Structures are given as C-alpha cells and as structure tokens.
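this one's structure only:
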C-alpha cells in the first residue's frame, strides 16, 4: 500500500462516519425531549451529512470507477462501509446520544485540526470548512455531558449507564493504524498520536467538570470497520437509508 491508495480509504472513513452519525441524529426527529433540542440535533445531523458529501465527492474522484458520492452513500453493501463503529450504535436515551456525540466530536475536532495543514489542498479545504461547524458541535455536546453528569440524580445515573455502553467502541478513536501513519509521513494528515492525545485531553477535561471518571483504556475490540467488520446495528440502518435509492436507482429530484 502507498499514500495514494490509502487516501481514498481514509476519505471513506471520514465521510462514512459523518454520514452515519448524521443519520442517527436525524432519527431524533419527533422524539427529542424538547423542541429546541430536536432542532439542534437535526441541525448537527445535517451539518454532518453535508460534510460527508464533501469527503465522498473527493473519494469518488480518486477511486475513478464510475461511482459518485450518491452511489457511495446509498448503494454500497455493509462490508464496504468504513465508518467508526461508535457512530453506528443505536441512539438509546438522550444521555447515550449526547455521550456518543461527545466522543465523536472530540475525535472529529482533533482530526480536522490536523487536516487543515494537509499537504493535499483539497483535504485541507474541506477540513477548514468543517472545522467551524465541528467546533460548535463539540462545545454543545461537552456542555450536555457536564449537565447530565453533574446534574440531577437521575441524569447522573443515566450518564453512568451510558459510559460502559459506549466505552468499548472508543479504542478505535485512539488506536494507531498503519495507513494513517503512512498518510502522516506523506504530509496528508497529522500524526495519529497527536489526534489521540488531543482526544484524551478533551475527554479528561470534560469528564472532570462533569464529576465523571474515565474508565481504563478499552482493550482491543474484535470488530474492525476498516475491514468492513461492523456491529449488528449497521445493516438495519443502511436498509432504511438505502430503501428509496435502491428501489428507484434512476430517479432524479
């Protein structure tokens, strides 16, 4: 493998993660605990779908196999997706959703901060545009983790239940990967260790303000989305997302 062939896979990682997380957030439509929160969740979800489009557009250009961003988003099978395992997990209650969003946002911001200096101008440009949105996303999800963790007895109980439910999926946010190391050596992205350190620093700072204790580092998880090995939750989610495009593949809007 070389950086040229690693880059499309990395772009799929970014685009698929944003797309699936955006889809999960949009599932809160009509179900959020308050109207303001419903609008906020949907706005963040739409931000992520827009970012996914930018990454998948570039991935499609580099793959140059006749597929476009829409095809990559809606016509691939489960094993072809490269999203983080974390984002495909069900929403659960509001505490689970906001903790998952926080874990993802902290990783997302650290990743984008490294990409704005990429030697690839297309990557740098997409990252710079997304960084403005994700800075807000992280601020919002951090505030909710603090409110729920250091709030009422009930909110704290739910947050304490959410942590072990999601923590096992956080290892992939900080685990080094050979392809990312090669892309860093080529100047395309920041050092994976730098992203991991930033994620962990943000986690510890927010958990401290929320009176929460981070668990021990998770052990290696048996699934690996980089190889198309996903949890049981991605398939049903894709079935919903892809029903219309697959039923009417030639439809135009």
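Happy to help now that I have it. Keep in mind that this is a model prediction, so the values were computed, not measured. Numbers count the residues shown, from 1 in each chain.

alpha carbons only for contacts and neighbour counts from here, please
Will do.

which stretches of the protein form helices?
3-26, 35-63, 69-74, 94-115, 121-149, 153-167, 171-174, 178-185, 192-209, 234-247 (DSSP state H).

flag every buried residue along the shortest one.
Of the residues in helix 171-174, those scored as buried under the neighbour-count criterion (16 or more other Cα atoms under 10 Å) are 171-174.

could you do the first one as well?
By neighbour count on 16+ other Cα under 10 Å, the buried set for helix 3-26 is 3, 7-26.

related to what we said a few turns ago, closest to residue 137 out of the buried residues of helix 171-174?
residue 173 (17.3 Å; Cα to Cα).

residues near the closest residue to the closest one other than its chain neighbours, how many?
Nearest non-adjacent residue to residue 173, counting by Cα to Cα, 6 or more residues apart in numbering: residue 107, 6.5 Å away. Using other Cα atoms under 10 Å, residue 107 has 23 other residues around it.

what about versus this one:
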C-alpha cells in the first residue's frame, strides 16, 4: 500500500492498478454464468453497510453524550469504509465501467439491495442500538464464515471488516444489557425498540436464488447455517438485559434484498445522492 506522500503523486492511479494486479487471483471474477448473482450479492453486502452507515451518521452532533456521539460516528465510518470495498469489488465483477461511487450515488431505490431493517428511521437511541445489535450479531457470523470463502477477494474483505464488526457487536451487546437491565424507563424503551424492529430481522436469513448461487459456488455460507448462531447470541444478550424476545413473526417484513423497500430509503437517497446528481462527476 502506498504511503501518504505516494498517494498524492500524479502516478497514484498506476500504483493502485499495480496493487490490484498483485492481489490473489480470483476465478469467480471471470465466471460469466455466476456474474449476475455475484454482482447482486456484493451489492447487498455493500448496500447494507452503506445504508446503515448513513443512518448512524445522522446521530453525529446529536448523541446523548460526547462519548456516544463519537462512538456512533466511528461506527458509521467503519461501515462506509466496508462499503467502499464491497461496492468496489461489485464494480469489478460487473465490468461495465462503473465505480463504487457510481453504484452508491447513481442507482435508484429499486436498484438497492439492503435489508429493510437498516433503512428504518433511527427513532430514539433505544431503537438505534437495538437495530445495531440485531444486525451486528448477524454481520459478525456472516463475516466469520466469509473469511473461509472460496473467493480470495471476498475472504480478504471479510477479514478486514470482521475486526471492526467484532467491536461493533461487543459495544452494542454491552449497551443493550446496560440499558435493558437499567432503570425502569430504559428497560421499557429497549423492550419497545425490540418489539418494533423484530419483524424485520428474519430477512437476514431469507435465502433466494442469489444467496443459493453464491453459496453453491462456495463464496458465501448457507444463510440457514447462520440462524442458530444468531439466535444463540441474541437469546443470551436479551436474557442478560432482562428483555423478552417477541413472539411475533420475525420474518414478517421482507423484500429489501430484491429492491422492494420502505418509503424511508427514498429519503435517505435524496440526501445522500443530492450532490452527485446535482453536479455529475464532481470531485474534491
């Protein structure tokens, strides 16, 4: 990786191309039959981190305490950094001349593949933290499995992201326990938050043709394998937090992975994509 002075040099593009060429060969990138599913799956990974990262960034300057404000901002930055890697690889697989920025800023809502859970409004801090915890528990298990991916590029990205997401899960779990087993008001807020977001969590494990194709290729795990691991973590943390797991259908809300979103995603994209759409091709 070039040093900071190197990155500012005119030949930075050449350095980047050379670094990419030195990466491990990935046979999946040349698999024409797999390309549509692989591209769609990579967009799902990137869109999840992008949309959640943007949502969490909305807390910047509005946190209830300075420490929490900074922690939320850092989590958002971690997720946006992961987006750059996932969508960057998606652009390579697509091989249509688009970049990670193009995929982030120039797609319409129906082309986004993120989970509905992640586009829900922040609500109060209880909703934000509960949404974060439930996704972190899934994200951690998914990235752990992806470190064994048959795709060297996917495994490399997963290994980098896992270091950050391990901390995300540790932090969100701790806060869910502290607030759930805290005051009467904090407990009530956390239980209400859990009840609210619970119907959206099942989509994480709802496999479709895309999930099946990348699992068959050895790129990603079977989502059904992750469900008991997620359930174990969630049950343990909720028990410590003295919170009751809802008996409602946890897979009532689905469709985000296929491009069927809530109205909230449109508002996110209107804010996130405004500059690029108003000034096409603009750069710093």
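Nice, thanks for sending it over. Worth saying up front: this structure is predicted, and the values here are computed from it rather than measured.

and the TM-score between them?
The TM-score (TM-score structural alignment, normalised by the length of the first structure) is 0.96; 253 aligned residues with a Cα RMSD of 1.4 Å.

picking up where we left off before, can you list the helices of the first structure in TSV and add distance to residue 88 of the first structure?
Below are the helices of the first structure laid out as TSV (distance: least, Cα to Cα, whole Å):
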stretch	distance to residue 88 of the first structure
helix 3-26	6
helix 35-63	13
helix 69-74	14
helix 94-115	10
helix 121-149	18
helix 153-167	11
helix 171-174	13
helix 178-185	22
helix 192-209	19
helix 234-247	6
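
so what's the equivalent of residue 69 of the first structure over in the second structure up against?
Matched to the second structure by TM-score structural alignment, residue 69 of the first structure sits across from residue 100. Neighbour list for residue 100 of the second structure: 84, 87-91 [criterion: Cα atoms under 8 Å, 6 or more residues apart in numbering].

switch to 6 Å and redo it
Going by Cα atoms under 6 Å, 6 or more residues apart in numbering, residue 100 of the second structure touches 87-88.

what does the one 10 residues further on give?
When the contact criterion is Cα under 6 Å, 6+ apart, the partners of residue 110 of the second structure are residue 259.

go again using 10 Å as the cut-off
For residue 110 of the second structure, the contact set (Cα atoms under 10 Å, 6 or more residues apart in numbering) comprises 256-261, 265-266.

then residue 147 of the second structure?
153-162, 219-220.

mind doing that once more with 6 Å?
With Cα under 6 Å, 6+ apart, residue 147 of the second structure has these contacts: 155, 158-159.

rewinding a little: from what I see, the residue nearest to residue 173 of the first structure and residue 199 are in contact.
Yes - counting by Cα atoms under 6 Å, residue 107 of the first structure does reach residue 199; the two are 5.4 Å apart.

what's the match for residue 136 of the first structure in the second structure?
Going residue by residue (TM-score structural alignment), residue 136 of the first structure aligns to residue 167.

ok, residue 52 of the first structure - how many residues close by?
Every residue meeting other Cα under 10 Å relative to residue 52 of the first structure is counted, giving 26.

any idea what it aligns with in the second structure?
Checking TM-score structural alignment: residue 52 of the first structure goes with residue 83.

identify the residues contacting the closest residue in space to its match that isn't next to it in sequence.
Spatial nearest neighbour of residue 83 of the second structure, chain neighbours left out: residue 46 (4.5 Å); criterion: Cα to Cα, 6+ apart. Taking Cα under 6 Å, 6+ apart as the criterion, residue 46 of the second structure is in contact with 83, 86-87.
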